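Participant: Dropping a prediction and its sequence here:
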Amino acid sequence: MSAPIVVHPPAPEGGRHVTAYGESLGTAYGLTDLIEFLERTDIDVASLDLEDETVIEWKGGTHEVWGRLAG
């Protein structure tokens, strides 16, 4: 089973697209944006573990990567 939240790789212009349960939530430019997006869903943000791979999948970098990856 895949994680319900997916934070996609950093875009060339910065930020990361976020989906929850297959629905687009927008582009986050940091953890504040991510938390704001998730508060609009039924996800319990207060108990969210950013490293729990059963809940959130980070593609192209961890929760510390929000800008364009060097290439």
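Facilitator: Cool, the structure landed.

Participant: use CA for all of it now, contacts and neighbours both
Facilitator: Noted.

Participant: Contacts only, for residue 26.
Facilitator: Contacts for residue 26 (CA atoms under 8 Å, 6 or more residues apart in numbering) come out as 17-19, 37.

Participant: what's the answer for residue 50, then?
Facilitator: Residues in contact with residue 50 (CA under 8 Å, 6+ apart) are 56, 63.

Participant: With residue 17 instead?
Facilitator: So residue 17 contacts 7-11, 24-28 (CA under 8 Å, 6+ apart).

Participant: Take this one as well and set it beside the first:
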Amino acid sequence: MSIPVIVYPPDEQGGRRVRADGAILGLAFSVRDVAALLQTAGLQDFDEMDVVRSTWIEWRGGGPDDWTH
């Protein structure tokens, strides 16, 4: 995958905006949500472990375990 993915810091409700290739995919509240957004964007076989291990996802404001503001 060459499309850069950015997961932004959690907001006040714990949601993290997910952006891929310059487009907002949606708001995630868990690693499962990030995987679902990426699946909707065309990565049907992508799961939670892929999200956690991926080197092309940039986590801002904390890693995949950080979901509080």
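Facilitator: That came in fine, so what should we check first? These figures come from a predicted structure and were not determined experimentally.

Participant: thinking again about what came up before, just curious, which of the contacts of residue 26 of structure 1 is nearest to residue 55 of structure 1?
Facilitator: Using CA to CA, residue 19 is the member of the contacts of residue 26 of structure 1 that lies nearest residue 55 of structure 1, at 11.8 Å.

Participant: what about the longest helix in structure 2?
Facilitator: The longest helix of structure 2 (DSSP state H) is helix 31-40.

Participant: where does it sit relative to the chain's centre, distance-wise?
Facilitator: How far helix 31-40 of structure 2 lies from its chain's middle: 7 Å, per CA atoms, centre = their mean, to the nearest Å.

Participant: Kindly report the same for stretch 34-49 of structure 2.
Facilitator: Worked out by CA atoms, centre = their mean, stretch 34-49 of structure 2 lies 9 Å from the chain centre.

Participant: Ok, stretch 9-17 of structure 2 next?
Facilitator: Here the centre of stretch 9-17 of structure 2 is set off from its chain's centre by 11 Å, with CA atoms, centre = their mean.
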